[in-house]
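Novice: got a sequence here, can you model it:
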Amino acid sequence: MTASTVRLLLASRNEKKLGELRRILLSEGVAGIEVVGLGDVPEYPEVPETGATFEENALIKARAGAAASGLPTVADDSGLAIDALNGMPGVLSARWSGGHGDDVANLELVLAQLADLPDERRGAAFVAVAALALPGDGPDSEYVVRGEWPGRIARAPRGQNGFGYDPVFLPAGEARTSAELTPEEKDSASHRGRALRALLPRLRALADDRR
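Specialist: Sure, this is the predicted structure:
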């Protein structure tokens, strides 16, 4: 049987997320998968992320992508959980300041909320949940995994890499923020990298099924 390539939709237009998944597949030796983004498939109405948890939101996006595109679809939902804010911003991370995706305003609000706290009370974790949804309703058509990256919140933004809250997140055991790490360093340690790696057995099986 001739090997064929599986097209895998990552339900995102974020080129950094697409690049991260492609690098992880390459580094782990998973061949036969072509990762495409929302800009590579016919446009479809994106379902609002109305879930109360990262798991619910990731599944909402993955199911919508698989149904609309007919492709196996990976979607993630991620955010920052700050101990002193009772786990918030959580699923509201992208719109913590009110507007969706305003990274600067979100960072400034978090820093203001923690301004009076000493370092030992600035604990936090990045959380990512990745969901894989296959077209149709067969057995094992959905799979959900979770990754967490513990650390604490810095007192000021540093670094030019990454996005979102990366410039204020100090991973446990690191003097550098997430935005000061190289892409390879971040892939190996980050919440999203951990979640995506947890998906690898299912993704590898997808590729093997086409051989």
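
Novice: from here on, just use CA atoms for contacts and neighbour counts.
Specialist: Fine.

Novice: let me know the helix or strand that Ala75 is in.
Specialist: Element membership of Ala75 [criterion: DSSP states H and E] is strand 73-82.

Novice: quick one: the strands in this protein, in order.
Specialist: In chain order, the chain shows strands spanning 6-10, 33-36, 73-82, 123-133, 142-153, 169-171, with DSSP state E as the criterion.

Novice: which residue is the nearest non-sequential neighbour of Pro171?
Specialist: When the adjacent residues along the chain are set aside, Pro171 lies closest to Gly151, with 4.1 Å between them (CA to CA, 6 or more residues apart in numbering).

Novice: brain fart, Arg152
Specialist: Gly123 (4.1 Å).

Novice: likewise for Leu80?
Specialist: Closest residue to Leu80 apart from its sequence neighbours, by CA to CA, 6+ apart: Phe126 at 4.6 Å.

Novice: same check, this time on Arg192
Specialist: Leaving aside its chain neighbours, Arg192 sits nearest to Ala128 (5.2 Å; criterion: CA to CA, 6+ apart).

Novice: this one as well, want them side by side:
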Amino acid sequence: MIKLKHIYKSYSLGDEQVAVLHDINLHVKPKEFVSILGPSGSGKSTLMNIIGCLDIPDSGDYILDGEYVDSCTENELSEIRGKKIGFIFQQFNLLSELTAYENVEMPLLYHKLSPSERRERVERTLTQVGLIDRMKHRPTQLSGGQQQRVAIARVLAAEPSIILADEPTGNLDSSSGAEIMEILKELHKAGNTIILITHDKNIADQAQRKVYVHDGILTESEERT
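Specialist: A predicted model of the protein is given here:
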């Protein structure tokens, strides 16, 4: 599903070019659960942005479902993001004036779905994350863990083939974080491809496979069952 070959990425800092990713090679199979572990400043968020088609590499190849993504136009990248990739962020990115139901429904308004199809998806995914009884609540009426579950339901409603989770437990207490990880593991069991970005080894260890990023260099670890 995902192949990164000899990916390099750098950014301009004044007159200086700062290298962020060095010769990254990564293969993620369909329905795999991979964690990318690394400290702050290691390059893992830049790597996630490239995988999520939010950024493009300076050189190297990114192949997604057989398509060379790095040669796509911005409009084509936007279409790929909309159809194939769902993002879960550390900041829940919910709209405070909308209910949980409306937050989950919002991205579906850009899909060619009937009102009944949207309703079915929203109710199904809110049920899936255990929040159907909170669907009329606004974010300020929900706990941090509940807000993250709404954000996960919003992703699931769009039915992406890949879920990118960037520090999804970072703003949560240990109990709420454990609940989110259980949801992600259940999604993996249901056949979703999940890539988890984290600096927390205990979180990373819960994935099927773990890779490390340090100073822009990626190292594979042995596959776990």
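
Novice: what TM-score do we get after superposing?
Specialist: Counting by TM-score structural alignment, normalised by the length of structure 1, the TM-score of this superposition works out to 0.28. Behind it: 112 aligned residues with a CA RMSD of 6.5 Å.

Novice: one step back: and the strands of structure 1: which comes nearest Glu108 of structure 1?
Specialist: With respect to Glu108 of structure 1, and counting by CA to CA, the nearest of the strands of structure 1 is strand 142-153 at 12.0 Å.

Novice: helices and strands around the closest one, which ones?
Specialist: strand 123-133, strand 169-171, helix 191-209 (3 or more CA pairs under 8 Å, 6 or more residues apart in numbering; DSSP states H and E).

Novice: report the angle between the first one and strand 73-82.
Specialist: Going by axes from the mean of the first three to the mean of the last three CA atoms, to 10 degrees, strand 123-133 of structure 1 is angled at 170 degrees with respect to strand 73-82.

Novice: ok, and what's touching strand 123-133 of structure 1?
Specialist: Strand 123-133 of structure 1 is touched from outside by 54-55, 58-59, 62-63, 66, 72-84, 141-153, 190-192, 195-196, 199, with contacts defined as CA atoms under 8 Å, 6 or more residues apart in numbering.

Novice: swap in the longest one?
Specialist: Residues outside helix 191-209 of structure 1 that contact it (CA under 8 Å, 6+ apart) are 5-6, 20-21, 24-25, 30-33, 78, 126-130, 132, 145-149, 186-188.

Novice: please repeat the previous calculation with a cut-off of 7 Å.
Specialist: Applying CA atoms under 7 Å, 6 or more residues apart in numbering, the external contacts of helix 191-209 of structure 1 come out as 6, 30, 32-33, 126-130, 145-149, 187.

Novice: now Val6 of structure 1. Nearest residue, chain neighbours left out?
Specialist: For Val6 of structure 1, the closest residue by CA to CA, 6+ apart turns out to be Ile33, at 4.7 Å.

Novice: quick one: closest of the strands of structure 1 to Asp103 of structure 1.
Specialist: strand 73-82 (12.1 Å).

Novice: next SSE downstream of the helix or strand containing Asp61 of structure 2?
Specialist: Taking DSSP H and E as the definition, one finds Asp61 of structure 2 inside strand 59-64. Using DSSP H and E, the helix or strand that follows strand 59-64 of structure 2 towards the C-terminus is strand 67-68.

Novice: for the very next helix or strand once past that following strand, buried residues please.
Specialist: Using DSSP H and E, the helix or strand that follows strand 67-68 of structure 2 towards the C-terminus is helix 74-84. Within helix 74-84 of structure 2, the residues that qualify as buried by neighbour count (16 or more other CA atoms under 10 Å) are 77, 80-82, 84.

Novice: distance to Lys189 of structure 2 for the residues you listed - can I get that in JSON lines?
Specialist: Rendered in JSON lines, the data for the buried residues of helix 74-84 of structure 2 read as follows (distance: CA to CA, whole Å):
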{"residue": "Leu77", "distance to Lys189 of structure 2": "28"}
{"residue": "Ile80", "distance to Lys189 of structure 2": "24"}
{"residue": "Arg81", "distance to Lys189 of structure 2": "23"}
{"residue": "Gly82", "distance to Lys189 of structure 2": "23"}
{"residue": "Lys84", "distance to Lys189 of structure 2": "19"}
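
Novice: pull out the buried residues from the biggest helix by length in structure 2.
Specialist: In structure 2, taking DSSP state H as the definition, the longest helix is helix 174-189. For helix 174-189 of structure 2, burial by neighbour count (16+ other CA under 10 Å) applies to 176-177, 179-181, 183-185, 187-188.

Novice: could I get those residues as a markdown table with distance to Arg121 of structure 2?
Specialist: What follows is those, written out as a markdown table (distance: CA to CA, whole Å):
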| residue | distance to Arg121 of structure 2 |
| --- | --- |
| Ser176 | 24 |
| Gly177 | 25 |
| Glu179 | 22 |
| Ile180 | 20 |
| Met181 | 22 |
| Ile183 | 17 |
| Leu184 | 18 |
| Lys185 | 20 |
| Leu187 | 16 |
| His188 | 19 |
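
Novice: and which of those residues is nearest Arg119 of structure 2?
Specialist: Within these, distances to Arg119 of structure 2 taken as CA to CA reach their minimum at Leu187, with 20.7 Å.

Novice: for structure 2, which segments count as helices?
Specialist: For structure 2, helices defined by DSSP H occupy the ranges 44-51, 74-84, 100-105, 115-128, 144-157, 174-189, 201-204.
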